[in-house]
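Chemist: sharing a model prediction with you, sequence too.
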Amino acid sequence: MTAPDTLVLIEGGRLQPFGFDPFQISKDLGLRTILVTGDTTEYLKSAVSRESVEKNVDRVIEADISDAASVVASLRDEHAAGRLLGVFSITEYCVVVVAEVAHALGLPGLSPAAGRDARQKQRTRQICSTADVPVPNFAWVQSADQARKAAEELGSPCVVKPPSEAGGIGVKLCSSPDEAGLHYDIIAAAPTDRRGNPRPMGALVEEYVVGYQVSVEVVHFRGAHHVIGVTDELYGPHPHFVAVGETYPSLLPEKTQRECADVAVKALRAIGHNFGVAHVEVKVTAKGPLLIEVNARLPGAQITRLIHEAHGIHLPREVIRIHAGLTPDLNTHRDQAAAARYLTSPAAGVLTGVRGLPLAEELPGVAEVALYLAPGDRIQAAENIRDVLGYVIALGETAGEAARRADAAALEIGFDVASPEVSTLHG
């Protein structure tokens, strides 16, 4: 029997280029890499994903990634050969299957129960509320009538969200009970989530609390939760909840950051989180910090990049080390700050031009300006993370300096958008 040398990656992040970083990280760590995917053709749709797979992945296996038994069966020969070190995924939608596969194969991993409780927003709320973790008032509803009644009891406006999406998909601030009922019907009309997995019936209706939001990045290793840091999060205008920026480390007073971290760790303990990384969202309100969501995965968007730029911690690499049974380096190696601002369009249509990119790039401290789309592509007014057009990353000696530089750069960039009809007429 050969010595274990193989890391299994279940899907990659298809939305943005950083979603393929685990492929490169695994190779850089000297590991043999297997990609298990529900659809191989997804990785042929762009040059970035195709090249990443071809350069860094040793074997691609197609299986039903919504079913742990199917994934385990697809790895039977590798497991029998004693080659498997661990299993990992960068995406929220694979948290549960990764935990279940690791458990079935005797590999390092999160408790499957904790994975399920983190993925199902209503379960997180129920468990944390019982454990005296401060949360907004909420109701779990399974019909439009129940959504309307819950909105009447909680007060308007209220937030209505699907049970198992990510990136703000399907989350809406509803101004009245009738709007809450209508939005419930929209959620219920989609039987699967964005990745095609069956979606539980129902929706979470919760009290809308006024405040500012942060995320707490936490790693569980060798029996303890280690707080990596607190990230300031910025969101666009209602009724949607679109992330438009982050600053790391947080600008908040140390006392407030400690309070937010305490809420995050208490929530993780309540759901039994016992392995790997978590991205916990907390809102600072007049009542104090309140738990918004627990995500048993790496933070998305550019947060891991900001942590690396600011403190020298390569969080994706170190978390992959943990999943491979290796020892991570979670120490701070530098004392700087970084900020990201995400570029969105106020209108839907066809992108005809981009203004100000050279000006943004000239600003001091700007590390990168990137666009996901090009003139001629159709774009949407931003409703969730899928509608982000690009980003700016800026560095600074302090979080305030990094944030000001990122804001200034983002303000230099503008988009020219034509309606689809106009674009068609002008050929």
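Modeler: Sure thing, it's come through. Numbers count the residues shown, from 1 in each chain.
Chemist: make it CA atoms for all contacts and neighbour counts henceforth
Modeler: OK.
Chemist: tell me who's in contact with Leu252.
Modeler: With contact set as C-alpha atoms under 8 Å, 6 or more residues apart in numbering, Leu252 has no partners.
Chemist: ok, Ala118 touching Val294?
Modeler: Yes. Look at Ala118 against Val294 with C-alpha atoms under 8 Å: they come within range, at 5.7 Å.
Chemist: any common contacting residues for those two?
Modeler: Thr124.
Chemist: more neighbours: these two, which one.
Modeler: Legend: neighbour count by other C-alpha atoms under 10 Å for Ala118 and Val294, higher for Ala118 (29 against 25).
Chemist: helix, strand, or coil at the more buried one?
Modeler: Following DSSP: H, G, I helix; E, B strand; the rest coil, the label given to Ala118 is helix.
Chemist: how near is it to Ala243?
Modeler: Applying C-alpha to C-alpha, to the nearest Å, the value for Ala118 to Ala243 is 20 Å.
Chemist: one more: Lys161?
Modeler: Distance of Lys161 to Ala243, given as C-alpha to C-alpha: 16 Å.
Chemist: what does Thr327 give?
Modeler: For Thr327 relative to Ala243 (C-alpha to C-alpha), the value is 32 Å.
Chemist: which of those two has more residues huddled nearby?
Modeler: Neighbour count, other C-alpha under 10 Å: between Thr327 and Ala243, Ala243 has more, with 22 against 14.
Chemist: how much space separates that one from Tyr342?
Modeler: According to C-alpha to C-alpha, Ala243 and Tyr342 sit 7 Å apart.
Chemist: and Tyr391, by the same measure?
Modeler: 4 Å.
Chemist: between those two, which contacts overlap?
Modeler: Joint contacts of Tyr391 and Tyr342 (C-alpha under 8 Å, 6+ apart) are Ala410.
Chemist: more neighbours, those two?
Modeler: Tyr342 (27 against 22).
Chemist: helix, strand or coil for the residue nearest to Ala139 when sequence neighbours are not counted?
Modeler: Using C-alpha to C-alpha, 6 or more residues apart in numbering and skipping the chain neighbours, the partner closest in space to Ala139 is Val205 (5.3 Å). Assigned state for Val205: strand (three-state reduction, three-state DSSP).
Chemist: dropping in the other structure now:
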Amino acid sequence: MAALTRGYMLQAVAKEHRIWVFKEEEPTWEQSLICGHTVVDTLDHQAMLRAAHDVAERGIPISGILCWDETRIQPSALLAENLGLPTMSPTVVATCRDKLATRNALQRHGATPVHAVAARDTREALRAAATIGYPVVLKPRALVGSNGTTLVTDPEHLTAVFESVATRSMPEVRERFPDPVVVEEYLDGPEISVDSLCWEGEVTPVFMARKHLGFPPHFEEVGHTVDAADPLLRDAELSRALHAAHAALGLSHGWTHTEWRLTARGPRLVEINARSGGDLIPYLGRLVTGVDAALAAASLALGERPAIPLRPQGAAAIRFLYPEQDTVVGSVQVDRSRLPATVELVEILAAPGQELLLPPAAHVTCRYALVIVTGDTPEQCAEALGAAERAVSLVPGS
């Protein structure tokens, strides 16, 4: 999966730079793109520091640290700081990683206000929800990929789901909090994400994705659309909100991926990430703008301001395909004769025998395929996605 979701970024950086990879296991698909590797716990910055000193002792200079995995951004920032290399402040990165700390920082600076309270148990969550007012959203403080995030409509619903949100975990997330759940006001309106370049406090939105969500009351991201002509790229209110949010968290240099709800009261930040977007959004951005987020991140890791040669043209979209119900995969088949000419990429994500469990049991891992298309407009992309989806079939197994 990593070869698909981030492989295109590694390929882009490898064309311009020599790369030494730190991984938990021996590299496979990366081998042709790197000059060497070290097997190390990449969630442990001290272990990586020892590994980096070993690399340097071999006479291999280390000029920058590059990471685009959300759970490893913090240890990577600590590693870069210890090596005296350009990086976002680890303290700032830690604030981005903690959903409550993010809200507190925004509140202190009066930026994109959203009511949010941390809760240790159901009683505290009920008290917070009563103060904020239903509906509310329950979020694990440090998980990724909308994992566990749930819209709650009333006290009975909150009582029924709180424990599952509070105890949800991911192996790659090691942060632990005594009050593990954030209770937030529900933000109504369309959701977008913005990938931006930050340099000396100036925030430049490079591309914007309109999110497509599914599986309510959860917030599964089932697709994204990037449009070069999106008027929000020139929206003064969103620009002010972007600058205010970055300033509140102390994000003055770096590439960021922010997620927003466009509410009746104006743009409200959902979360801010000290990295480029996931779900192949940078791939869509590159198709539409010509800007390579991976190369920009590499320049930033070297302390250099990236060139952003914007060449906006048309639109691109991605759709992830899900089973109608929990199932075991027999096979996934693609009738390529039925694919529209504007299909850029079709990838099968599920293997025969794999169990696909829909939210809330699982998130993201229940996708069985993805399709990327291009077009002159988002409407053309939506039409092409519909046709492409009909050409991909999931055959259940036993």
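Modeler: Sure thing, it's come through. Everything numeric here is computed off the predicted structure, so don't read it as measured data.
Chemist: residues contacting the counterpart of His273 of the first structure in the second structure?
Modeler: Aligning on TM-score structural alignment places His273 of the first structure opposite Leu251 in the second structure. By C-alpha under 8 Å, 6+ apart, the residues touching Leu251 of the second structure are 88, 92, 198, 201.
Chemist: how about a cut-off of 7 Å?
Modeler: By C-alpha atoms under 7 Å, 6 or more residues apart in numbering, the residues touching Leu251 of the second structure are Val92.
Chemist: I'd guess it is in a helix, am I close?
Modeler: No. Leu251 of the second structure is assigned coil when assessed by three-state DSSP, not a helix.
Chemist: separation between it and Thr150 of the second structure?
Modeler: Distance from Leu251 of the second structure to Thr150 of the second structure, by C-alpha to C-alpha: 28 Å.
Chemist: and the counterpart of Asn147 of the second structure in the first structure, how far from Ala243 of the first structure?
Modeler: If you follow Asn147 of the second structure across to the first structure using TM-score structural alignment, you land on Ile169. According to C-alpha to C-alpha, Ile169 of the first structure and Ala243 of the first structure sit 11 Å apart.
Chemist: try Glu259 of the first structure
Modeler: Taking C-alpha to C-alpha, one finds Glu259 of the first structure at 23 Å from Ala243 of the first structure.
Chemist: go on, Val160 of the first structure?
Modeler: On the measure of C-alpha to C-alpha, Val160 of the first structure and Ala243 of the first structure end up 17 Å apart.
Chemist: Leu251 of the first structure now?
Modeler: Using C-alpha to C-alpha, one gets 17 Å for the distance from Leu251 of the first structure to Ala243 of the first structure.
Chemist: next one: Ile322 of the first structure
Modeler: Taking C-alpha to C-alpha, one finds Ile322 of the first structure at 28 Å from Ala243 of the first structure.
Chemist: again, but for Ala367 of the first structure
Modeler: From Ala367 of the first structure to Ala243 of the first structure the distance is 20 Å (C-alpha to C-alpha).
Chemist: please apply the same query to Arg76 of the first structure.
Modeler: Relative to Ala243 of the first structure, Arg76 of the first structure is positioned 40 Å away (criterion: C-alpha to C-alpha).
Chemist: quick check: the aligned residue for Ile303 of the first structure in the second structure?
Modeler: In the second structure, Ile303 of the first structure lands on Ile281 (TM-score structural alignment).
Chemist: Arg404 of the first structure now?
Modeler: Match for Arg404 of the first structure (TM-score structural alignment): Glu383.
Chemist: ok, now Gly390 of the first structure?
Modeler: That one, Gly390 of the first structure, aligns with Ala369 by TM-score structural alignment.
Chemist: let me see the contact set for its match.
Modeler: 320-321, 347-350.
Chemist: 6 Å - rerun?
Modeler: 320-321, 347-349 (C-alpha atoms under 6 Å, 6 or more residues apart in numbering).
Chemist: narrow those residues to those in strands?
Modeler: Mapping the contacts of Ala369 of the second structure onto strands (DSSP state E) picks out 320-321, 347-348.
Chemist: filter the residues you listed to the buried ones?
Modeler: Among these, the ones that count as buried by 16 or more other C-alpha atoms under 10 Å are 320-321, 348.
Chemist: next, format those residues as JSON lines and append distance to Ala388 of the second structure.
Modeler: Written out in JSON lines, the entries for these read as follows (distance: C-alpha to C-alpha, whole Å):
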{"residue": "Phe320", "distance to Ala388 of the second structure": "11"}
{"residue": "Leu321", "distance to Ala388 of the second structure": "11"}
{"residue": "Ile348", "distance to Ala388 of the second structure": "13"}
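Chemist: all strands of the stretch 1-150 of the second structure, in order?
Modeler: Ranges of strands in the stretch 1-150 of the second structure, per DSSP state E, counting those that start in this stretch, are 20-23, 36-39, 116-119, 136-140, 150-152.
Chemist: out of those, which is closest to Asn82 of the second structure?
Modeler: When the strands of the stretch 1-150 of the second structure are compared by C-alpha to C-alpha, strand 20-23 sits nearest Asn82 of the second structure, at 16.2 Å.
Chemist: corresponding residue for Pro135 of the second structure in the first structure?
Modeler: For Pro135 of the second structure, the residue aligned by TM-score structural alignment is Pro157.
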